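Asker: Sequence plus predicted model, see below.
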Amino acid sequence: MDFLKTFSLFVLTALAEIVGCYLPSLWFSQGRSAWWLLPGAASLALFAWLLSLHPAASGRVYAAYGGVYIAVALLWLWGVDGLKPRPSDWLGAGLALAGMAVIVMGEREGG
């Protein structure tokens, strides 16, 4: 159950980070209103707060989070940008998620 809770928190954290970067990019690259910067900044603040909720906020947690971020970014690419990920993208995401699982499960060993 702890793994599912950690994974879910990683997914929410990744979404907050992606939204926090995506909204300002609408202003920079597509000429949207500068008002997009406000929810973008709020989303990045949410990202930082969510990252602090992990019980062991450390380099190990951030490394594990990176695997989930990769997978969520590919889903964003598909769902928001409308670009279907390639099989090699999915393979890379699977490897990253496997690495994340190894890191998270290894925390049970102590060190």
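Answerer: That came through fine.
Asker: From here on, just use CA atoms for contacts and neighbour counts.
Answerer: Fine.
Asker: Please name the residues that touch the closest residue to A101 other than its chain neighbours.
Answerer: Nearest in space to A101, with sequence neighbours left out and distances taken as C-alpha to C-alpha, 6 or more residues apart in numbering, is A64 at 7.5 Å. In this structure, A64 makes contact with G99, M100, A101, I103, V104, judged by C-alpha atoms under 8 Å, 6 or more residues apart in numbering.
Asker: let's bring in a second one:
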Amino acid sequence: MELLKATVLFTITAVVEIVGCYLPWLVIKQNKPLWLLLPAALSLALFAWLLTLHPSAAGRTYAAYGGIYIAVALAWLHWVDGVSLTRWDVAGATVAMVGMLIIMLQPASA
């Protein structure tokens, strides 16, 4: 249950982080309105707060989060940017997720 809870929280955190970075990208690269920087800043503040909700040490949390972030970023690439994923994308995300699982499932006394 803890793994599922952490995975869901990591997924939400990743989406919030990506939104916080994507909106400024739209402003800079696609000349979208400057007001998009406000929700971007709020999104990044929410991202930082969400990372504090994990009980593990910060470094371990960030390391495990990285695996989920990679998978969510590739999902964003596909669904938002409309880019087809390659088998290399899928393989890389799989390796990252395995790494996340190794970190998350380590024995408590390790």
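Answerer: That came through, no problem. Owing to the predicted nature of the structure, the values given are computational and were not obtained by experimental measurement.
Asker: contacting residues for the residue positioned nearest the centre of structure 1?
Answerer: With distances taken as C-alpha atoms, centre = their mean, A14 lies nearest the centre of structure 1, 2.1 Å away. With contacts defined as C-alpha under 8 Å, 6+ apart, A14 of structure 1 is in contact with F47, Y65, V68, Y69, V72, A73.
Asker: Looking for the alignment partner of the first one in structure 2.
Answerer: Meaning F47 of structure 1. Mapped onto structure 2 by TM-score structural alignment, F47 of structure 1 lines up with F47.
Asker: what about its match, neighbour count?
Answerer: Neighbours of F47 of structure 2 under the rule other C-alpha atoms under 10 Å: 21.
Asker: my guess is it contacts C21, does it?
Answerer: No: using C-alpha atoms under 8 Å, F47 of structure 2 is not in contact with C21, being 10.7 Å away.
Asker: can you point me to the longest helix in structure 2?
Answerer: When structure 2 is parsed with DSSP state H, its longest helix is helix 2-30.
Asker: Quick one: average offset of that helix versus structure 1, please.
Answerer: Mean deviation of helix 2-30 of structure 2 relative to structure 1 after superposition (mean C-alpha distance after the TM-score superposition for structure 1): 0.4 Å.
Asker: residues in structure 1 aligned with that helix?
Answerer: The aligned range for helix 2-30 of structure 2 is 2-30, by TM-score structural alignment.
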